[in-house]
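Asker: Provided below are the primary sequence and the corresponding predicted coordinates.
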Amino acid sequence: MGGQYRITGDKYPRMRRPRRRGRLVLLAVASVTALGVLGWGTFQLIDVFTGGGKEASAAGTRSECGTRAASSTKAAALPEPGRITVNVLNATPVSGLAKKTADELKKRGFRIGEVGNATKEYDKKIKGTGLLLGPSAALDTSLPVLATQLPGAERRTDAARKGTAVDLILGTGFKKLTPKADADKALTTLTNPKPATANKSC
């Protein structure tokens, strides 16, 4: 074109589309949100597979403390010597040994039942220091308490036996009961056991 509409120079006006900054901002926000959701989901999965972290650890501690408490309860249920009736029977060739032993047990707080010679089934057939014999219920009650007085004695139960009394059958290896101080210490340990490790959280 000529005249006043003539275009001069080497620059021409260019038409550009306006930048859509709004769409870019939206995409950025969506990306951050997706990453956040993914991270939260991963954390939840880790929590599930590790058993709840601190909660699981706390549950384990409570379980351990409960076990110790149960053990203490069981130990506390052991009968006192005064509630245990002991029949002292002599299976040795030494006369008078049953009465002497029964008198000593009485001084230590046990109740004494029958005192005499063992039956033919056991007479001179107990090779060790002695045999502790009682009903099935005495295995974890009366027999352990009586065993503190003669640690080397064998323990045996008779399911057909009635009553709660237990027998102390003196064997050919018997000399005397364990010293009272040692027996008292063993009885204290039996009825009040200390935990293997201290746990303040219990």
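Answerer: Right, received. Where do you want to start?
Asker: drop to CA atoms for contacts and neighbour counts, all remaining ones
Answerer: Will do.
Asker: quick one: buried residues of the strand or helix carrying residue 184?
Answerer: Taking DSSP states H and E as the criterion, residue 184 maps to helix 180-191. Across helix 180-191, burial judged by 16 or more other C-alpha atoms under 10 Å covers 183, 186-187, 190-191.
Asker: ok, and here's another one to check against it:
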Amino acid sequence: MSSSAPGPRSSRRQSTRRTPWLGVVLIGLALVLLFGAGFGLSRLIRNASNGGDAAPTTGSSQSTDNPEPCITTTVIPGADLPKPNTVTTNVYNATDRAGLAAATADELKGRGFLIGTVANDPKAKTVTGAAEIRYGTKGELAAKLMSYYILGATLVNDGRADNTIDTVLGAAFVSVAAQSDVDKALAEPSPTASGPGCSSSAAPMDSSEPATDSGSSTTPSAS
């Protein structure tokens, strides 16, 4: 038996069967591409939006990290110090120079200070510097004032309860400062750092340790 070749009508039927599947595949590919493009575009928009919002956050973080201010102000040294006529000082001689305490006490009295005891140093300490100014908490400002009159003096907090001070003259003492120099120093403005950002490493003027008698040697002296 012989078979006949398929005719044109049969070919058209087979082509018609394949066409719907091809369309479905093409539509699926188109949807995938469209979804991918939409997803990529949404990511770009989201990233751009996040980047715009992050800028203020960065700025606020930087402002938070800024150090606290340290402001330098000008102060007058003598503004908070007492007047000489309100300060009582004992004057002691810690040297072997006779009459040193008496002469210095007369000079300080002439400057307005109230004079207490004039004698040799009761602690019998060797004071190699110009002087020691001994004081307690109540006499802190009085001691600072005296340090402008006795240049080079060391301030020593000895823990006394009253507001008197001791001016103890040492080997390097020469004379009481001229009143004009004292007035100039007390009135001369000086810069002082203040504020939460300032360093606290600077030692106060009266940071000396309380005086003790340990290790001190007796020196012959005369008031």
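Answerer: Looks like it arrived, so ask away. Bear in mind that the values here come from a model prediction, so they are computed numbers and not experimental data.
Asker: CSV for the buried residues of helix 180-191 of the first structure, including distance to residue 43 of the first structure?
Answerer: Formatted as CSV, the buried residues of helix 180-191 of the first structure follow (distance: C-alpha to C-alpha, whole Å):
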residue, distance to residue 43 of the first structure
183, 58
186, 53
187, 53
190, 49
191, 48
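Asker: for residue 168 of the first structure, state which of those is nearest.
Answerer: residue 183 (15.6 Å; C-alpha to C-alpha).
Asker: now the strands: where do they sit in the second structure?
Answerer: Assigned by DSSP state E, the second structure shows strands spanning 71-75, 88-93, 114-120, 131-135, 154-157, 165-169, 190-194.
Asker: the fifth one against the first structure, how far on average?
Answerer: Its aligned residues in the first structure lie a mean 1.9 Å from strand 154-157 of the second structure after superposition (mean C-alpha distance after the TM-score superposition for the first structure).
Asker: centre of the chain versus stretch 122-139 of the first structure, how much separation?
Answerer: How far stretch 122-139 of the first structure lies from its chain's middle: 30 Å, per C-alpha atoms, centre = their mean, to the nearest Å.
Asker: residue contacts, the residue nearest to residue 115 of the first structure when sequence neighbours are not counted?
Answerer: With sequence-adjacent residues excluded and distances taken as C-alpha to C-alpha, 6 or more residues apart in numbering, residue 115 of the first structure is closest to residue 88, at 4.9 Å. Residue 88 of the first structure makes contact with 98-99, 101-102, 112-116, 167-170, according to C-alpha atoms under 8 Å, 6 or more residues apart in numbering.
Asker: again with residue 110 of the first structure
Answerer: Contact analysis of residue 110 of the first structure by C-alpha under 8 Å, 6+ apart lists 81-86.
Asker: again with residue 172 of the second structure
Answerer: Shown in contact with residue 172 of the second structure (C-alpha under 8 Å, 6+ apart): 128-131.
Asker: may I ask which of those residues has the most neighbours?
Answerer: residue 131 (26 neighbours; other C-alpha atoms under 10 Å).
Asker: the aligned partner of it in the first structure and residue 53 of the first structure: what is the separation?
Answerer: Matched to the first structure by TM-score structural alignment, residue 131 of the second structure sits across from residue 130. Distance, residue 130 of the first structure to residue 53 of the first structure, using C-alpha to C-alpha, to the nearest Å: 54 Å.
Asker: cool, residue 46 of the first structure as well?
Answerer: For residue 46 of the first structure relative to residue 53 of the first structure (C-alpha to C-alpha), the value is 9 Å.
Asker: and residue 65 of the first structure, by the same measure?
Answerer: Distance, residue 65 of the first structure to residue 53 of the first structure, using C-alpha to C-alpha: 19 Å.
Asker: likewise for residue 132 of the first structure?
Answerer: Taken as C-alpha to C-alpha, the span from residue 132 of the first structure to residue 53 of the first structure is 50 Å.
Asker: centroid-nearest residue for the first structure?
Answerer: Centroid-nearest residue in the first structure: residue 67, 3.9 Å away (criterion: C-alpha atoms, centre = their mean).
Asker: what about the equivalent of residue 40 of the first structure over in the second structure, how many residues close to it?
Answerer: Aligned by TM-score structural alignment, residue 40 of the first structure pairs with residue 52 of the second structure. Look at residue 52 of the second structure: counted by other C-alpha under 10 Å, it has 11 neighbours.
Asker: likewise residue 158 of the second structure?
Answerer: Residue 158 of the second structure: 17 neighbours (other C-alpha under 10 Å).
Asker: and for residue 196 of the first structure?
Answerer: As a burial measure, residue 196 of the first structure scores 7 neighbours (other C-alpha under 10 Å).
Asker: contacting residues around it?
Answerer: The contact partners of residue 196 of the first structure, by C-alpha under 8 Å, 6+ apart, come to none.
Asker: returning to what we had before: so which of the contacts of residue 172 of the second structure hold up in the first structure?
Answerer: Of the contacts of residue 172 of the second structure, the ones still in contact in the first structure (both residues aligned by TM-score structural alignment, their matches' C-alpha atoms under 8 Å) are 128-131.
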